[in-house]
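Q: build me a structure from this.
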Amino acid sequence: MDHALVSRMRELLPEMLADIEELVVCESPSADLAAVAASADVVSRVGEKRLGVAPERIVVAGRTHLRWAFGDGPSTVLVLGHHDTVWPLGSLATHPFTVVDGVMRGPGCFDMKAGVVMAMHAIAALPDRSGVTLLVTGDEEIGSPTSRDLIEEEARGRAAALVLEASADGGALKTERKGVSLYQVKVKGRAAHAGLEPERGVNATVELAHQVLAANGLADPALGTTVTPTVMSSGTTGNTVPAAGEFSVDVRAALVDEQLRVDAALHALAPVLPEAELEVVGVPNRPPLMASASSALFDHAAEVAAGLGLPPLTRVAVGGGSDGNFTAGVGTPTLDGLGAVGGGAHAAHEHVLVAELPGRAALVSALVAQLLDGGRSNSTNSPASDGAGRP
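A: Coordinates of the predicted model:
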C-alpha cells in the first residue's frame, strides 16, 4: 500500500507538471548569462510559490545561483541542483515541451529541471524545514566554474548532500561517479607555403598528431581511466603549413591517484618536432565520487523507499560527473541521481516518465526528514500527508 506521502505527492502532480513546464520553456544554456539570469528569475518565482520565501541570489562573474536556507542554526542537509542546460536558445522550436502518454519531453526536462521542481515540492512537504539548504546553481553543465566554491562551502560538515540530478537507467541512483579533468593541448609551429617551401615550416598538425597519440596512450582501462582526445583544430588554408593548432582532452578516472597521474603526465608532454612549442592548459575539474561516500546513504534511502511502499532502489556507477563529486570531495556523504526517471540527457530523445515523479519526490522528502531527525524515526513517521509545512 502506498504511504500517505506518496499519495499526497500524486495529488500534487498537476502542480509539479506546471512548475516543470514553467522552467523548461525558459531556455537556459549555460554559456548565455542573460538566459541563465532569466531562468534564475523563473526558478526563484516557482520556488517562492512552493516554499513561501524568496531565495538568496548569489551572482558570481555575472552568473546567477539561488540559495534557500531554512532555520537559524547550521544546515544539516544540502539539497543540490542546477537550472542551466546544454540546449541552445531556440531549441523549443524543434523540441517543444509536451506531455503525451505519460512521457514529458522538452529541452532540459530530464537534466535537470524536473529535479529542481521535485526538490522544491519535497522540501515544501516537510513538517519542519529547519536545517535544510536548497542550492540551485547556474553553471553545472560547463563544469561549475563559478559555483564550485559555493557548493563546497555549503556541503562541508553537513550530514548529507542529496543531488537531484536525473537518475540512471531504470531509476537507479548514482552511487559512484568518475572524476573529471579537462585539458587543452596547444601547439605553436611556423607557417610556410606547403608547395614552395614546406621544409621552412614547423607543422603544427604533425605535432598535434604526435601529442594526440601520446595523450590517448595514458588511458588505463583496467582501472577505469579514460583519456579521450576530442575536438581538434589546426591550420588556416589548404596550401599552408599550419602554424598553430590545439585539441581538447577529456579525462575520467575512478581513483584520485589515477586522476593525478594523468594530470602530471599531460603536463609533462614535450614537443616532438624541432622548434615546435607545446602548452597544456587544464587541471582536474571534479574529484571522483567514491562508493564509500554514498553506501550508507543508499542503504538508508532503500529503507525509506521500502517504508513508502516504493519499488526497491537500485544503484550504479557512472562515468559522468556532477556537483555531487564536489560534495563528496569535501568529505560529505553524498547520494546522487535522486531526480527524475527517464532518459536521453543532452539528446533529442530527452524525456521524463511522469508517473515516477510523485514517488521520487516523496522519497526525497522522507529521506530529508529522516536525516534531519538523525535517523531515530522510521519512514512511517515521515512528513504528514496533509501538506504540513507548505506555504
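Q: please count neighbours and contacts with C-alpha atoms only from this point.
A: OK.
Q: in which helix or strand does H300 reside?
A: When secondary structure is defined by DSSP states H and E, H300 falls within helix 295-307.
Q: ignore what I typed, I meant Y183.
A: For Y183, the host element (DSSP H and E) is strand 179-188.
Q: another for comparison:
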Amino acid sequence: MTASPAPAAAALTTRAQEVSSRIVDDILTLVRQETSSYDLPGLAAGLDLLRELTVQRLGQPDHELRHPGGECGDTLTLTYAGTGTGAGTGAGHVLLVGHYDTVWPTGTLAGWEQPGPSDDGRDRLSGPGIFDMKTGLAQGIWALKLARESGAPVPTVTFLFNGDEEIGSLSSRPVIEEAAQKADVTLVLEPSAHGAVKTARKGTGIFQVTATGVEAHAGLAPQDGASAITALSEFVVAAAKVAAPDRGTTINTGLFRGGSAINVVAGQATAGVDIRVSSEAEQARVDEELDAIKVSDPRVHIEIDHAWNRPPMTLNAASAPLLALAREVALEQGRDSLPDTAVGGASDANFVAALGLPVLCGMGAVGDGAHAQGEFIYPDTVAAQTGLVAGLLGRLTRPLRG
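A: Prediction:
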C-alpha cells in the first residue's frame, strides 16, 4: 500500500474537537428533518437539506448528479476534486457512502424523548436516525472539510447519499456499484460497533413463500379442501430447521397471512421469511434445502421467491490493507487500537465487498440502539470519529489499486 505524506491525525482530531459543537449542530439539523424510507416528500426535503449542508461546508462540487429513485428516495453524488499527486489523473479517489433514510415513520420526532446520561455518566444525544446514520453523514462532510483546511494534499472525494438503504437499496444499488468501481476505496459512514469498524456483515434474503391450496366448506366438505395454511405452517417449521446458527445462518418467519373466512378451508397463504447468511456457500445451501421441502398434502403448491437482497460481506484481500492503514491513523490519533468486527446486519458495504473492491464500514457514529426507540450517540466521540476519517483521507491521496 502506498501512502502520501499527511498531516498528523492527532492534529486533525484536535481541530475536530475545537469545532465539535458545530458538527453536533449539523447532526441535529439533519435529525430534525424526518426522512422515513416511505415518505417521498420527506426524503426529497431531507436530501435537499443534506446537499445544502454539504455545499455550506465544502462549496459547490466539481460534479453533481441526482439519480431518480422512483418509488424510493433519490440518490445524490457530489464529487470534490482532490489535490493529491497527479490530481485529476492519478489522484486517489475515495467514495464516501451514507444513507439519509431512516426506519422511523414521519411524526416520530414529536414524541421523542432525550435520554439521561449513561450509567458511567457520559452525555447522550438521541433522535430518530441520529445513530443510523445521520451522525455519520455530518462527520463525513466535516472530515473532508478539515482535511482540506489542513493544507495537505487530499484525494478526490465523491459523496454518495442514498434514500433507500433501509428498504434494501432497491434503486441505489447499481449507482453504488458503479461509483465504487470508479473509486479506489470506499468508506461507508454507517455507525460503528461501539467504536469498532465493520469488516464482515451477513448477507440477507427477504423471501416470500406462497402456498396455493383448494378452497372448500369447512363444515360440509372439508375433505374436498387442501389447506394452504396447514401446508405453509408445515413449510415454515421445516424452514426453521434449515437454519445453522453455528455457521451464521438464521431463518425467521416474521409475517404470515392466509385464508378468506373462518369456515373456509384456506385456498392461499403467504409468509415473509428473513434469512441471514455469512457465506455464499450457506446461501446456496439454504436455496437448495428450502426448495427440497415437501408438505404432506400434494394438492398444495408451494412457490418460493428467492429474493437475496445483499450478498455476504467479508474482509477481502483488497480491504485488508485499507484496514491496516486505518489502524495506523488511529494510532496517530492516540488510540490504543482500532478493532474490527463482524455483525449480523447488512449495509451498502456488502455490495462493494462482493465486487472484490476495498471497503470499510462502520466509520460513523459511536452509540447504540439502531432501529430502536431511544437510539443515541455519545457526542464526546464525534471529534475522534471525524478525525479518523479525515486522517484516513489524508493517507489516500494516491490510488491503492492497480
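Q: and the aligned residue in the first structure for A384 of the second structure, how many neighbours does it have?
A: A384 of the second structure maps onto G359 in the first structure, with residues paired by TM-score structural alignment. If you count neighbours by other Cα atoms under 10 Å, G359 of the first structure ends up with 24.
Q: what is the neighbour count of A54 of the first structure?
A: When neighbours are counted by other Cα under 10 Å, A54 of the first structure registers 16.
Q: thought A159 of the first structure was touching V77?
A: Yes: here A159 of the first structure lies in contact with V77, judged by Cα atoms under 8 Å, at a distance of 6.0 Å.
Q: at which residues are the strands of the stretch 101-250 of the first structure located?
A: Using DSSP state E, counting those that start in this stretch, the strands of the stretch 101-250 of the first structure run over residues 103-105, 132-137, 160-163, 173-177, 179-188, 192-193, 226-234, 240-241, 244-253.
Q: what does the fourth one correspond to over in the second structure?
A: Taken onto the second structure by TM-score structural alignment, strand 173-177 of the first structure occupies residues 197-201 there.
Q: the last one now?
A: With TM-score structural alignment applied, strand 244-253 of the first structure matches the range 268-277 in the second structure.
Q: and for the second one?
A: Aligning strand 132-137 of the first structure against the second structure (TM-score structural alignment) gives residues 157-162.
Q: for that stretch, give me the average deviation versus the first structure.
A: Once the two structures are superposed, the average separation between stretch 157-162 of the second structure and the matching residues of the first structure is 1.0 Å (mean Cα distance after the TM-score superposition for the first structure).
Q: rewinding a little: in a strand, the match of A384 of the second structure, correct?
A: No: under the criterion used here (DSSP: H, G, I helix; E, B strand; the rest coil), G359 of the first structure is helix, not part of a strand.
Q: for the spatially closest residue to it that is not a sequence neighbour, give me its contacts.
A: Taking Cα to Cα, 6 or more residues apart in numbering as the measure, G359 of the first structure lies nearest to V6, with 5.6 Å between them; neighbours along the chain are not counted. Applying Cα atoms under 8 Å, 6 or more residues apart in numbering, one finds that V6 of the first structure lies in contact with 308, 358-359, 362.
Q: distance check, the alignment partner in the first structure of S172 of the second structure against S292 of the first structure.
A: For S172 of the second structure, the aligned residue in the first structure is S147 (criterion: TM-score structural alignment). For S147 of the first structure, the distance to S292 of the first structure (Cα to Cα, to the nearest Å) stands at 24 Å.
Q: give me the more crowded residue out of these two.
A: Neighbours per residue, other Cα under 10 Å: of S147 of the first structure and S292, the larger number sits with S147, 23 against 13.
Q: list the residues that contact the aligned residue in the first structure for L323 of the second structure.
A: Using TM-score structural alignment, the equivalent of L323 of the second structure in the first structure is F298. Under the criterion of Cα under 8 Å, 6+ apart, the contact partners of F298 of the first structure comprise 175, 335.
Q: how many neighbouring residues does the closest residue to S295 of the first structure other than its chain neighbours have?
A: Leaving aside its sequence neighbours, S295 of the first structure sits nearest to T175 (Cα to Cα, 6+ apart; 7.1 Å). Here the count is done by other Cα under 10 Å, and T175 of the first structure has 24 residues near it.
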